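>>> one predicted model, sequence on top.
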Amino acid sequence: MTDHPTRGGDLVIRGGTMVDSGWQGPADVWIADGLVKALLSPGEPAPGARELDARGKLVMPGGVDPHCHVGFTSGEFSSLDDYRQCTTAAIFGGTTTIVDFAIPRPGQEPIEAADLQRAIASQGLCDSALHGCVVQWNDTTADQLRCMAAAGIRTVKMFTTYRGETMADEDTILATMATLRELGGMVVIHCESNAIVEDAQRQCADGDKLPASEMAASRPALAETAAVAAVLAIAESQGAPVYFVHQSTAAAVELVADARRRGLPAFTESVAHHLTLDDANYAAAEPERFVCCPPLRARAEVEALGRHLFTGAITTIGSDHCCYDLTQKRSHRHDVRQMPNGLPGVETRLPVIFSRFVVEQGLPLTAFVALTAANPARTNGLYPRKGCLMPGSDADIAIWDPSIRWSLHNENLHMATDYTPYEGLQVTGRPVTVLVGGRVVVHDGELVDDRALGRHLPADPVDLAGLSRQLVGGC
């Protein structure tokens, strides 16, 4: 490096292997005014630019995490991080854009929740976008969705479970899908059949106790596939796009892939913990560390799910980051119906997936970028501003050393909690330098620029055509 990388002015990243979702090879990246100015042949002059040495490294778009819950309140619990803390952890893990959720509290309208959450985006060290949320349709909901779309919030979260809190009925789901279809938006939906879940919980419970060891049995895989099938039918009746969050079984993924082959714009997100961890953790000494919804599945199911990263059936990989700590988890350790559901993961998403699937199983680097950056940007109306390194894109870049071996320990991470579900896991590969808007913010494991310059990103209409092209033929 010829000069300190945080200084202003043009910067060129030299000597690395550039990886985009459609191409990889030797190239230098010239950055100016916070944007990618040009891709250069190796060694090609960039007059007046400082240089950043990336020899032996991979130069990739910063990750786009399509599924983060920041300061999320559910029942009596709120997750513990704010935008500054969440985005700090994100950039250390190579993610440079997060998509948060504005989930209304009881009595709150969707647009109120969205306005409040959007207002705090400036606390972040990187940019963020936002999913709205609809729980119950009323005579103002359509106008609220139009106002939200005008403000750049075009994706709307819905739930088929959590009765009395965030669960939406089928009439509400249909009306929301139909309205968003006309606005260039899309429903993103948590699918578990609430009737099946509640019945399974009754069968697993012993009076007022439903311990974490019973988590997998209390929310069976059948609940997920049943809800996915029902929601696909609603979407197909409206010709509306739909995006399924945190799908945890191969059968659920295959239902969505079959619908896509029929011509329905339907997409699957999986998350890092469902792709790597299994339900044996519920038999361990502290099963509450792994309570998430849907639950972790059997090892054979985890492996079947992971194979769909290679078929193209999975569209994106998120984290479903929920930053609870062990005190919160243990406060209802004998009843998972009361325990906060969710795992911290915004920082570990990319290193865990890179190690498990790129290094160990040969997932192409271009597919890794598609799943963790380009496709999340497309599904959220942010591409090509985010998720790629084409000229004109934001210069959000993760420079990876693909050979570093290291262990995940909570004490060495930056999430606002006291544990990680990956404690002690050895992984290979990590980001060593991270740029946000052309500024080096992490370098050699240190935060070198802590300015809170995060922006709320207004979404364009969802890039359905781009997604369709990207998904043809899988990897």
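Perfect, thanks for sending it. Residues are numbered from 1 along each chain as shown.
>>> only C-alpha atoms from now on, for both contacts and neighbour counts.
OK.
>>> my read: Gly93 touches Leu350, true?
Yes. In terms of CA atoms under 8 Å, Gly93 counts as a neighbour of Leu350; the distance is 6.4 Å.
>>> what lies in contact with stretch 407-420?
Contact with stretch 407-420 is made by 80-81, 85-86, 88-89, 92, 289, 323-326, 343-347, 422-427, as judged by CA atoms under 8 Å, 6 or more residues apart in numbering.
>>> about what we covered before: higher neighbour count, Gly93 and Leu350?
Between Gly93 and Leu350, counting by other CA atoms under 10 Å, Leu350 is the more crowded of the two (30 against 27).
>>> okay, pairing it with this:
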Amino acid sequence: MKTIIKNGMVVSPAETYEADILIDGEQIRCIGRNLADEEARVIDAAGKYVIPGAVDVHTHMDLQAGSSRAVDDFYDGTVAAACGGTTSIVDHMAFGPKGCDLHHQLAEYHRLADGKAVIDYGFHGVAQHVDRGILDELEAMAEDGVPSIKVYLTYDFRLNDAEAFQILKRMKELGGVTAFHCENHDIVEYCRRTCVETGRTDPIYHAKSRPNLAESEAVARVLSLARLAGDAPVYIVHLSCKESLEAVRDARRKGQKNIFVETCPQYLTLTEEKYLDPDGLKYVMSPPLRTASDCEALWEGLACGDIQVVGTDHCPFNFHKEKQLGKDDFTKCPNGAPGVEERVPLLFSEGVLKNRISLNRFVETVCANPARIYGLYPQKGILQPGADGDLVILDPAAEWTITHDKMHSAVDYTAYEGMAVKGKIDLVMQRGRIVAENGAFTGERGAGRFIHRKCYGAE
């Protein structure tokens, strides 16, 4: 099937221009003015923006976390993603059994996603211990389309500095990227234990027990390890505070390269006051929500390019079920919140239309940069001949309010309930097929394909 998107304002990281887009089968054939083809259906995008299908490289579908499991599987979660303008995800695998190899979880996640996902998807590996076998296996993972791995500096399967350093060195040799969850485990655990022992168990103490400096110290430490490993590519997930951003800037000022930084919509638009609300458990995530000053610092970091990516860390647990495990003690509440559907409209409304970031920076951070860093580009993340026919038609004038009943996730809330938004997604295409239109999912279960990603820098 052929499709022509007519009269839209096409947006790339570098420019915005009026043009038509001809999609032939699954790929973009050409972009130009006054395109015509008798065999093509025509979709009029006059007065609207046409952006690449968004890429979310930080989701947690079907995640097992202790006794709780994220309520979105790869069907529900990717339906929500599609309706929110995201046409590709790269999902972070959960920890597997103690001592398992990397391919154990890769096989498990193929079982969870294959035949369910409605959009294209990839996986990040997860390092939960380090030995010669794991270091050797990283090469086979890259050959299998997984040239990235995540390291946690907190939680049960955290790595110590020596283990993280070995991962960084090996991934640099392979041309891969190592992602880090940066929090100082010992400080966080001490603060959490002290809060519980002194009866401070309300949700606000989730934030107080994970202070900014516990994150920024870990960020600075990871950057030092990456530099010691020969400027190994390092990706900081969900950076949430101004001190962490300054640690990144300091490393770059000293000449360090290959540093990639991600933040999330919740750290740009919500603050720790949410923990004081009666439903404060909805916002228990790690890192926690910060202050308005931190939000402003992150917007500035996005605007100037110090932050390259906006992901979501989508990891939903029902407020009226799993989250209630923390009703008497915040430390018992599973960490995570939904956001895969809200990301694109939120960032456009709060960022572009409030003049915090440019339209082109918006597309850069939700489409092109995540695709480039994690080996999906130029198949994904850009509108150009030869790329997949993944695109979003966005109406910049439409106004609406985010409410749970408009969302498509299986979770029972949205963290952005009642937030007024300007800019609405009219239509979403994946590989030339319409998967969402006017807020309704129109795609097919299992139509998503596994993305065999390339190593960093390979195009």
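Done, it's in. As the structure is a computational prediction, the values presented were derived from the model and not from experiment.
>>> next, the TM-score between them, please.
Between these two chains, after superposing, the TM-score reads 0.96 (TM-score structural alignment, normalised by the length of the second structure); 454 aligned residues with a CA RMSD of 1.5 Å.
>>> so which of the contacts of stretch 407-420 of the first structure sit within helices?
Gln85, Cys86, Thr88, Ala89, Phe92, Leu326 (DSSP state H).
>>> are any of those residues buried, and which?
Buried by 16 or more other CA atoms under 10 Å: Gln85, Cys86, Thr88, Ala89, Phe92, out of these.
>>> now, which of these sits nearest Val135 of the first structure?
Cys86 (25.6 Å; CA to CA).
>>> give the full set of residues in contact with the alignment partner in the second structure of that closest one.
Here Cys86 of the first structure is matched to Gly77 in the second structure, going by TM-score structural alignment. Applying CA under 8 Å, 6+ apart to Gly77 of the second structure gives the contacts Met61, Val340, His408, Ser409, Ala410.
>>> which position in the first structure pairs with the fourth one?
When the first structure is aligned by TM-score structural alignment, Ser409 of the second structure is paired with Met415.
>>> mind checking how far its match is from Asp171 of the first structure?
38 Å (CA to CA, to the nearest Å).
>>> the two - which one has more neighbours?
Met415 (27 against 12).
>>> quick check, that one in a helix?
No. Using DSSP: H, G, I helix; E, B strand; the rest coil, the assignment for Met415 of the first structure is coil, not a helix.
>>> Val55 of the second structure: which element?
strand 54-59 (DSSP states H and E).
>>> please apply the same query to Arg181 of the first structure.
Residue-wise, Arg181 of the first structure maps onto helix 170-182 under DSSP H and E.
>>> got it, and Ala216 of the first structure?
Going by DSSP H and E, Ala216 of the first structure is part of helix 215-218.
>>> check the mean deviation of that helix from the second structure.
Here the mean offset of helix 215-218 of the first structure against the second structure after fitting is 0.9 Å, by mean CA distance after the TM-score superposition for the first structure.
>>> what span of the second structure lines up against that helix?
The aligned range for helix 215-218 of the first structure is 206-209, by TM-score structural alignment.
>>> so who does the spatially most central residue of the second structure touch?
Among the residues of the second structure, the one closest to the centroid is Gly311, at 2.5 Å (CA atoms, centre = their mean). Counting by CA under 8 Å, 6+ apart, Gly311 of the second structure makes contact with Asp56, Val57, His58, Thr59, His238, Glu262, Thr263, Cys264, Pro265, Arg343, Val366.
>>> so which of those comes closest to Asn355 of the second structure?
The closest of the contacts of Gly311 of the second structure, once distances to Asn355 of the second structure are taken by CA to CA, is Pro265, at 15.9 Å.
>>> out of everything not next to it in sequence, what's closest to the aligned partner of Ala370 of the first structure in the second structure?
Here Ala370 of the first structure is matched to Glu364 in the second structure, going by TM-score structural alignment. Leaving aside its chain neighbours, Glu364 of the second structure sits nearest to Pro13 (4.8 Å; criterion: CA to CA, 6 or more residues apart in numbering).
>>> that neighbour contacts Ile357, correct?
No. Taking contacts as CA under 8 Å, Pro13 of the second structure lies outside contact range of Ile357: 12.0 Å.
>>> how about the contacts made by the counterpart of Ile167 of the second structure in the first structure?
Alignment note (TM-score structural alignment): Ile167 of the second structure maps to Thr176 of the first structure. Applying CA under 8 Å, 6+ apart to Thr176 of the first structure gives the contacts Val134, Trp137, Ala142, Val187.
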